[in-house]
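Novice: Please work out how this folds:
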Amino acid sequence: MSLVRFSAGAMGAALVLAASQAAAHAHLVASDPAQNATVAAPKQITLHFSETLHPKFSGFDLSLDGAPVPVKAKIAKDTMVGTPAKPLKAGAYQIKWHAVTPDTHRMEGLYTFTVR
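Specialist: Prediction:
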């Protein structure tokens, strides 16, 4: 019986460990402008992630109706901040981001916002 308890306990510990490792990926937790928001032209775009990012391998692209929009991005700890080269004009923008954590997990995603 104690062998069964030990096995169940070991199995539970393995599941907790596997779950914590699976959660060790950077996820976008907040952004400004927010997803699906309609805003006045922002001077900066800020993306906050759930984990520290590897600056050399993380970043984002901004596009307006599929056309690239130049952005100068900086990465510090868990945050990406991008400054558009020119004021953003009215339209639907898409941000396509990629984030790599120090443990080399790569995540990517996208979201949209609209400038009025």
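Novice: rest of the way, CA atoms for contacts and neighbours
Specialist: OK.
Novice: Endpoints of stretch 17-32, how far apart?
Specialist: Distance across stretch 17-32, first residue to last, is 33 Å (CA to CA, to the nearest Å).
Novice: and this one, so I can compare the two:
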Amino acid sequence: MTVLRCTAKTLRAYVRDGELTYVLKGAGLKRPRRLFHPDDLAAFIARRRRTECPSTSQKAAKPTSSTSNVVAVDFASVPRPQRSAPPSRSRLPSASAPAKPSRRSATPPTPSGARPR
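Specialist: Down below sits the predicted model:
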């Protein structure tokens, strides 16, 4: 592990995938102890060695033409539909209904010329 500088979990994954060979130590079957030969580690490192950056050296996929019937629409240029009827009058207060008294009219009127105290 110190040669490869990876965790035991990563090392077990390399073994499970067949990328890294090992030598069994002991006769235990429940918890096999694996030893790694220096030559096997050197071969593993040589196989995994890279000189280019995989994320930037891969060629991008060529663009393909679209076969769908999708059309792009600029919503700012689309005219709004005309309203079919004006808003109904049921929401507006009617002229025949008595007006609700306001808080100011709830106080008794003062006689004209008299000042309130």
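Novice: Got a TM-score for the pair?
Specialist: Superposed pair, TM-score by TM-score structural alignment, normalised by the length of the first structure: 0.20. Supporting alignment: 35 aligned residues with a CA RMSD of 3.8 Å.
Novice: buried ones in the helix or strand harbouring residue 10 of the second structure?
Specialist: Using DSSP states H and E, residue 10 of the second structure sits in helix 8-16. Under the neighbour-count criterion of 16 or more other CA atoms under 10 Å, helix 8-16 of the second structure has residue 11 buried.
Novice: How about stretch 64-77 of the first structure?
Specialist: Residues of stretch 64-77 of the first structure classed as buried: 64, 69, 71, 73, 75 (neighbour count, 16+ other CA under 10 Å).
Novice: still on that earlier bit, by contact count, what packs against the following helix or strand past the helix holding residue 10 of the second structure?
Specialist: Next in sequence after helix 8-16 of the second structure, counting helices and strands by DSSP H and E, comes strand 23-25. With contacts taken as 3 or more CA pairs under 8 Å, 6 or more residues apart in numbering; DSSP states H and E, strand 23-25 of the second structure sits against strand 33-35.
Novice: And the next helix or strand past the strand it packs on?
Specialist: Once the chain leaves strand 33-35 of the second structure, the next helix or strand it forms, by DSSP H and E, is helix 38-48.
Novice: Identify each buried residue in that following helix, please.
Specialist: In helix 38-48 of the second structure, counting by 16+ other CA under 10 Å, buried: 41, 44.
Novice: and the angle for that helix with helix 8-16?
Specialist: For helix 38-48 of the second structure against helix 8-16, the angle between stretch directions is 90 degrees (axes from the mean of the first three to the mean of the last three CA atoms, to 10 degrees).
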